[in-house]
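K.L.:
curious how this folds, go ahead:
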Amino acid sequence: MILDNRGLEPPNPMMRTLQALERLEKGHSLKIINDRRPMFLYEQLDELGYKHTTEPNEDGSFTIEITK
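P.N.:
All right, here's what the predicted structure looks like:
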């Protein structure tokens, strides 16, 4: 599942991501694309026990893969 958050103002990308993660089954992954690194989201993911990796994209955005 891919969630494109580009063009959204904070905190909308984080809110959309957390809502999508609630529906995600354990062991599955969600990829999100953000205009910037989601520093506050990382804190939430760590607290909730999600694994995540971040890759920069050529257009300056970031793809974050989150595993539940």
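K.L.:
alpha carbons only for contacts and neighbour counts from here, please
P.N.:
Fine.
K.L.:
can you pull out the helices in this structure?
P.N.:
Counting by DSSP state H, one finds helices in the chain at the ranges 12-23, 39-48.
K.L.:
which residues are contacting the longest one?
P.N.:
This points to helix 12-23. 3, 5, 6, 30, 32, 34, 38, 41, 68 (C-alpha atoms under 8 Å, 6 or more residues apart in numbering).
K.L.:
same thing but at 7 Å, please
P.N.:
5, 41 (C-alpha atoms under 7 Å, 6 or more residues apart in numbering).
K.L.:
quick one: that helix to chain centroid distance?
P.N.:
Here helix 12-23 shows a centroid-to-chain-centroid distance of 8 Å under the convention C-alpha atoms, centre = their mean, to the nearest Å.
K.L.:
next, the structure of the following sequence, for comparison with the previous one:
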Amino acid sequence: MMLDNRGLEPPQPMMRTLKALEKLQTGETLKIINDRRPMFLYEQLDELGYKHTTEPNEDGSYTIEITK
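P.N.:
Model (predicted):
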């Protein structure tokens, strides 16, 4: 599943991402694209036990892969 959060004002990207994560089954992955590093989202993911990796994109955005 892919979620493009570019162009959204905070906290919309985080809210959309957390809502999408609720639908994931264990072992499934969600990829999101954000305009900036989602520092507050990382804290939430760590608390909820999700694994995540972040890759910078050429346009300055970030792709974050989150696994339940």
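K.L.:
turn the helices of structure 1 into JSON lines, including mean neighbour count.
P.N.:
JSON lines is the format used below for the helices of structure 1 (neighbours: other C-alpha atoms under 10 Å):
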{"stretch": "helix 12-23", "mean neighbour count": "15"}
{"stretch": "helix 39-48", "mean neighbour count": "12"}
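K.L.:
dump the ones you listed into TSV; add distance to residue 55 of structure 1 as well.
P.N.:
Output for the helices of structure 1, formatted as TSV (distance: least, C-alpha to C-alpha, whole Å):
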stretch	distance to residue 55 of structure 1
helix 12-23	17
helix 39-48	14
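K.L.:
out of those helices, which is closest to residue 61 of structure 1?
P.N.:
Closest of the helices of structure 1 to residue 61 of structure 1 is helix 12-23, at 12.8 Å (criterion: C-alpha to C-alpha).
K.L.:
that closest one vs structure 2, mean deviation?
P.N.:
When structure 2 is overlaid, helix 12-23 of structure 1 sits 0.2 Å from its aligned residues on average, using mean C-alpha distance after the TM-score superposition for structure 1.
K.L.:
the residue lying farthest from the centre of structure 1 and residue 14 of structure 1: what is the separation?
P.N.:
Distance from the centre of structure 1 peaks at residue 58, with 17.8 Å (C-alpha atoms, centre = their mean). Distance from residue 58 of structure 1 to residue 14 of structure 1, counting by C-alpha to C-alpha, to the nearest Å: 22 Å.
K.L.:
brilliant, that's me finished.
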